[in-house]
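Q: Sequence and predicted model, in that order:
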Amino acid sequence: MSHRPRTLPSTRTVIGSLLTLILIMTGAAAAAPRAAAAEPQPYKLRVLEHNIAGGMNFKGGPEALNGINTQITAFNPDVVILTEVCASQRDRFAADHPDWDLHWTAMVEESSGCRTSDNPSSAQGQVVASPHPMSNLQSIPLGQTDQQIDDDGTVIREKVFTMICADVAISGHSATTLRACGVHLIAFQEPVEGWIPTDRIGARTKQVATMAKTLNAWVADGVAVTVGGDFNTRPWHATLNPLYHLSTAGKFEGSGQFHEADQTDGKWFDTRPSGVTCREDKQCRTGQFTINGTRKYDYVFISRNVTHGGEVSALSADKYGSDHNLYRALFNIKL
């Protein structure tokens, strides 16, 4: 079998090709130098959270926003998380803050307390808003839909539970994305108190587990996450174990990847029940009461991948006509 001889390039051709390649590579490097990755910088993240009782106490009226607007002026927040917001109040909030971005989703499509003469929509839901640009808006179903059914089986009202999230772009802090989320979890205590429908038993625990599966995965990917809202449960309840990194034994050993804003407030450590231990009298699964002066139901968490050793603080402020206190959270983070 014969083989066709190959024609080899001359030495001059090889050298010329190498010089051309070197010039091309050098020119490309000079034209487009690789940008160094931005180092995370210290930042004081401010979050406001409030269940404004927009339908129940204010019948859709704009007065429900007086408290949050007062605190926006005083606190200069990066993120605002609101629950029980009527559609009319959502529109008013947007008008009051025309330069803000806002993400809203309905929880109840037909709320008798929300219909007004100016806005026939009776929807009530939740809001995440920011003075910074928001993107990647997400609505993540939490399941455990709550239905009110009359004697003949007709559904009178239905509550759909969703975690709403958005990426918040804080100028000068682009090394890590900040993802802000808001929730309103199913009400009433667990276990059953004698009259709660059996299909609600364990429902909130399942909702938190669904939240944690998504949130903890984001943290594992390096995303900075804050999540807040009306959780309808106490800090030491096992329901919140999938979120808290601080355990009820007073150790940073929990499966959750989050610190809660008020876990460092020693004034409330004595409110804990037996069996709950505070960590070196510095952190505890407690916090200031946020509803009816007797219980803490409102929370703001921050992912521990951006905190300085759990440097967090909070204040339960005035109710401003709601049955819940407005809640202020401050986090020292690197972003």
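A: The structure has been received and is ready for your questions.

Q: C-alpha from now on. contacts and neighbour counts both.
A: Fine.

Q: neighbours around the nearest residue to A123 once chain neighbours are set aside, how many?
A: Leaving out its chain neighbours, the residue that sits closest to A123 by C-alpha to C-alpha, 6 or more residues apart in numbering is E109, at 4.3 Å. Residues near E109, counting by other C-alpha atoms under 10 Å, number 19.

Q: this is the comparison structure:
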Amino acid sequence: MKLSTTRHGAALAVATLAVTSAIGVAATTTAASASAADNSIRVITHNLAKKNSALRGVVRKKEQLKGPEVILLQEVCSTMLPRMRRNLSPTVVFHARRSTEKCGSGGTVGEAVVWTGTGSSPVADVALGPKKDGHTYGLACLDFGRNGRSVRACSTHLVAAKAPQSYRNELTSAMGTHLGQWVGEKDVVIVGGDFNTTPKTYPMDQLYGRGNDAKGKFVELHQMATGKPERDGKATIGGGTDARKFDYIFASMKGARLSGGTENTCWKDGNPETTDCTTSNHRILWGNVPLKPLS
């Protein structure tokens, strides 16, 4: 570039260089942000407690985050599925756990999974054991591609907190068997939902691949957000001294990095028609799962 020796010309040249530099920095920053987004998967999980108003909260959260994302939902009434297909994604995979009149005459309640991007396909329903006390616990799963990676994502809900931990351990053991096979087949496996127990209890050993007594192949969202192995996390149910973590987002260590993630929650904060959160007794949990580079 030819620079003028006049004072006006010198100022113009400096200004031109400054603008060019700023554009270059902005382009670099945008590219870096896009690259970071491409190398992660955003995941939302929420127990709707059979409430349409809680589903509206998830739809609002999805619109705020501007996708695409995996959405894992629990305590979903079968009557909500058409609304989910309209407002979240045409492809919704649903695992019917039990029949209940609380979801209308002939209704069922269960778990659902959605990918708000394109190209998802359903996976056959997975039961974690025979029906017990009217419940068939299982996994609702779908497959999709993310930047050259094959991904399987599953939603689950385990037996209520008052049930014996031994039964919950049976369920997580069965889950670990299915998940272990899929980890060998997919680049990334994601599983999450309401496990109805806290991180350090022994049924969760089957999922955690980091931390004390870990026997699994997965890293949890809190660990990815902090970069530390401690089995802990933000409370997802209850308040005050009763606040506990019951809800989880796990990703296979084969495909997910151990640090560089994010962890967020929100809960009730007013009118269900205007709040950006939820009316469920559970918080919405969401964050970014950071991915390992493709080999």
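A: Good, I have the coordinates. Here the structure is a predicted model, which means the values were calculated and not measured.

Q: picking that back up, now do the contacts for the residue nearest to A123 of structure 1.
A: S122, A123, Q124, E158 (C-alpha atoms under 8 Å, 6 or more residues apart in numbering).

Q: what about it, distance to T20 of structure 1?
A: Between E109 of structure 1 and T20 of structure 1 the distance, using C-alpha to C-alpha, to the nearest Å, works out to 68 Å.

Q: By neighbour count, which of the contacts of E109 of structure 1 wins?
A: Q124 (30 neighbours).

Q: got a list of what that residue touches?
A: Contacts of Q124 of structure 1 by C-alpha under 8 Å, 6+ apart are G55, E84, V85, C86, A87, A106, M107, V108, E109, E110, S111, C114.

Q: what do we get in structure 2 for it?
A: When structure 2 is aligned by TM-score structural alignment, the residue opposite Q124 of structure 1 is V109.

Q: ok, the contacts of Q124 of structure 1 in structure 2, which still hold?
A: Using both residues aligned by TM-score structural alignment, their matches' C-alpha atoms under 8 Å, structure 2 keeps these contacts from those: E84, V85, C86, A87, A106, M107, V108, E109, S111, C114.

Q: Please tell me which one of the residues you listed counts the most neighbours.
A: That'd be C86 among those, by other C-alpha under 10 Å, with 37 neighbours.

Q: which residue lines up with that one in structure 2?
A: Matched to structure 2 by TM-score structural alignment, C86 of structure 1 sits across from C77.

Q: what's the spacing between the closest residue to that match other than its chain neighbours and G209 of structure 2?
A: Excluding the flanking residues, the one nearest C77 of structure 2 by C-alpha to C-alpha, 6+ apart is V109, at 4.5 Å. With distances taken as C-alpha to C-alpha, V109 of structure 2 is found 31 Å from G209 of structure 2.

Q: and A256 of structure 2, how many neighbours does it have?
A: A256 of structure 2 - counted by other C-alpha under 10 Å - has 27 other residues nearby.

Q: So which residues of structure 2 form strands?
A: Using DSSP state E, the strands found in structure 2 span residues 40-47, 69-77, 92-99, 108-115, 121-122, 126-127, 138-146, 149-157, 188-194, 218-220, 247-252, 264-266, 284-290.

Q: Could I get the ones you listed in CSV, plus columns for distance to W182 of structure 2?
A: Output for the strands of structure 2, formatted as CSV (distance: least, C-alpha to C-alpha, whole Å):
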stretch, distance to W182 of structure 2
strand 40-47, 18
strand 69-77, 17
strand 92-99, 18
strand 108-115, 17
strand 121-122, 15
strand 126-127, 12
strand 138-146, 11
strand 149-157, 8
strand 188-194, 7
strand 218-220, 12
strand 247-252, 10
strand 264-266, 27
strand 284-290, 18
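
Q: Thank you, goodbye.
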